[in-house]
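Asker: The sequence isn't on hand, but the structure is:
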């Protein structure tokens, strides 16, 4: 009996109470819809709404915004129509917020906080300058660019010479450091000479000893294997020129590598020869792992150019970069 009474009470109890409300889900859906509607409104309209909220008066808000009270009223009406609810009402103490208005204010304030944060981040973020160069020139010159442009974030991108010549029009680079042969490929860019790079034959002390003292004859190099450049162009490996006075048909190609740094490291441990900018081997030469091998009649110099996209780089930035890279190149050639 007790069990039956208890059971009957349990069944009857809900009939005396209203179904439990579900405010949480309704609030989330309502806030989401309100937020979505707010994103379709003009920022200026939302700013006017906040001015009315803070001034507690249509007239005072209009005075602060330097518009007529009628314009402010129309703006509030436009927002209310978009949201489908009343946000303010006129009272004895001026404008008061409705319950819906109280709920909308935090959302509008959040929008302006986020916009302000974005504006501050954009204002405080350093300008980016993307510099493209071959591996050697990138590692040699990017430090100087960083020092010369403390207000910029410098991005140094290493690419083979042939790839650099193909990239100016794709919008990736602001600045390119290229050799003289690329000048004609950059007609729309501002191009200035940074100086010249002296190029020469280099190899290990063992190779130099094998070739003998003094400037060697070009004929003596016919049996020497060279490390020559190779590039990945569109998924295909392509042998490229190192500008050596001996053509590929006049010398032996031993191995191919993509970067000058790899070529010098390989030459230091073998009897392979490398032709390239002598200053690129300055550290190897200082350590004694690489030596320059003079060749009779060879005096090869290559112009180094700074190419700047004038639509993306300010004149003062270009001048600062040109001065810094010119000084750096002179320093490299002197060592």
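Answerer: Alright, I've got the coordinates. Because the structure is predicted, anything quoted here is derived from the model rather than measured.
Asker: Please count neighbours and contacts with C-alpha atoms only from this point.
Answerer: OK.
Asker: downstream neighbour of the strand ranked longest in the chain in the secondary structure list?
Answerer: Longest strand in the chain, counting residues (DSSP state E): strand 190-203. Moving toward the C-terminus from strand 190-203, the next helix or strand (DSSP states H and E) is helix 205-211.
Asker: try it against this one:
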């Protein structure tokens, strides 16, 4: 692939005139040329390209090293951009748009005739969302194109929540990164399938099952979240994701049991890391202890999750143990990401 000098465009003042700032202008020119640019959203940083161009989408896959059967999400700035992207919008989807757009919710809809075939990985549906981040919206509006964008990281690594994370992974692989500071939610958007009779969650994220049900009634989780035999309809369903460099294992136990595992590994000469929370960081003795938010506030855990996982890559630990969290509210999204990071490896006390 062609190697670029990766430029960083810093946008530190977000106001109503942002679309006309020179950084957004320059970045949008790359999008119009079917190149790729990294940019912040309210969830994580995305790696964006023209959703109508297979050439641009191929560059996204090449930069990330992403498997070609893993579909992308298309980002829009207003609902008129659905024209050509989708063939129609079901009534349930319209209710969800009204309630949660702009915001961290992706809707799987019947695809339209103009969306690039590589965006959908050959599927008859396409994922679409309207981000709420001012920089993302400005880039889409200025380019005049819907932007296909997965997370702006090397495939399989923790998603980026700062421009520095993006640069660490993709420097020399993409033309530029718009630096808009740290992201907010910290985990990717919730993805729901609106082509089924019952709204189905394909990937848990910033919008919870309970919040969805308050708008459209019964909502179900897709069994494919745990059984990946079919082609994925959403990013994050099929492959191991979000993994730090060292082996990562989840431990479903009290702190004493986890500490016993640490002690056994240290007795064998291993350097051990622990992913924990602010409440428990002083309960352990290990080589590296990284707290990730507070157990009493799971949104803080989601916000800090990828930064904490990436922080272990700056250490020399041989193995990382991570605590588990209750699968309620945003805890469902947190555990989805941690289980992916661990490749399904969980040690249970009982």
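Answerer: That came through, no problem. Given the structure is predicted, the values throughout are model-derived calculations rather than measurements.
Asker: Please state their TM-score.
Answerer: Remark: TM-score between the superposed chains equals 0.22 [TM-score structural alignment, normalised by the length of structure 1]; 122 aligned residues with a C-alpha RMSD of 6.3 Å.
Asker: which secondary structure elements does the longest strand of structure 1 contact?
Answerer: Applying 3 or more C-alpha pairs under 8 Å, 6 or more residues apart in numbering; DSSP states H and E, one finds that strand 190-203 of structure 1 contacts helix 260-268, strand 274-277, strand 291-292, strand 300-308, helix 315-334.
Asker: Reformat the ones you listed as JSON lines; add distance to residue 27 of structure 1 and mean neighbour count.
Answerer: Listed next are these as JSON lines, based on distance: least, C-alpha to C-alpha, whole Å; neighbours: other C-alpha atoms under 10 Å:
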{"stretch": "helix 260-268", "distance to residue 27 of structure 1": "64", "mean neighbour count": "20"}
{"stretch": "strand 274-277", "distance to residue 27 of structure 1": "70", "mean neighbour count": "24"}
{"stretch": "strand 291-292", "distance to residue 27 of structure 1": "77", "mean neighbour count": "21"}
{"stretch": "strand 300-308", "distance to residue 27 of structure 1": "55", "mean neighbour count": "21"}
{"stretch": "helix 315-334", "distance to residue 27 of structure 1": "53", "mean neighbour count": "16"}
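Asker: now for these, which one comes closest to residue 53 of structure 1?
Answerer: Taking C-alpha to C-alpha as the criterion, helix 315-334 is the member of those that comes nearest to residue 53 of structure 1, at 46.2 Å.
Asker: How about residues contacting that closest one?
Answerer: 141, 144-145, 148-149, 192, 194-195, 197-198, 279, 306, 308 (C-alpha atoms under 8 Å, 6 or more residues apart in numbering).
Asker: Which of those residues are buried, as a ChimeraX select command?
Answerer: To isolate the buried ones among the contacts of helix 315-334 of structure 1 in ChimeraX, judged by 16 or more other C-alpha atoms under 10 Å, type:
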select :141,144,145,148,149,192,194,195,197,279,306,308
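Asker: nearest to residue 96 of structure 1, of the contacts of helix 315-334 of structure 1?
Answerer: Closest to residue 96 of structure 1, out of all of those and judged by C-alpha to C-alpha, is residue 149, at 53.4 Å.
Asker: got the contact list for residue 83 of structure 1?
Answerer: Shown in contact with residue 83 of structure 1 (C-alpha under 8 Å, 6+ apart): 34, 37-38.
Asker: ok, back up a step: let me know the closest of the contacts of helix 315-334 of structure 1 to residue 5 of structure 1.
Answerer: Among these, and counting by C-alpha to C-alpha, the member closest to residue 5 of structure 1 is residue 149, at 86.5 Å.
Asker: Show me what the helix of greatest length in structure 1 is packed against.
Answerer: Longest helix in structure 1 by number of residues (criterion: DSSP state H): helix 99-124. Here helix 99-124 of structure 1 touches helix 23-39, helix 43-55, going by 3+ C-alpha pairs under 8 Å, 6+ apart.
Asker: How about the longest one, which residues are buried there?
Answerer: By neighbour count with 16+ other C-alpha under 10 Å, helix 23-39 of structure 1 contains the buried residues 34-35, 38.
Asker: In JSON lines: the residues you listed, plus distance to residue 75 of structure 1.
Answerer: JSON lines is the format used below for these (distance: C-alpha to C-alpha, whole Å):
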{"residue": "34", "distance to residue 75 of structure 1": "17"}
{"residue": "35", "distance to residue 75 of structure 1": "18"}
{"residue": "38", "distance to residue 75 of structure 1": "13"}
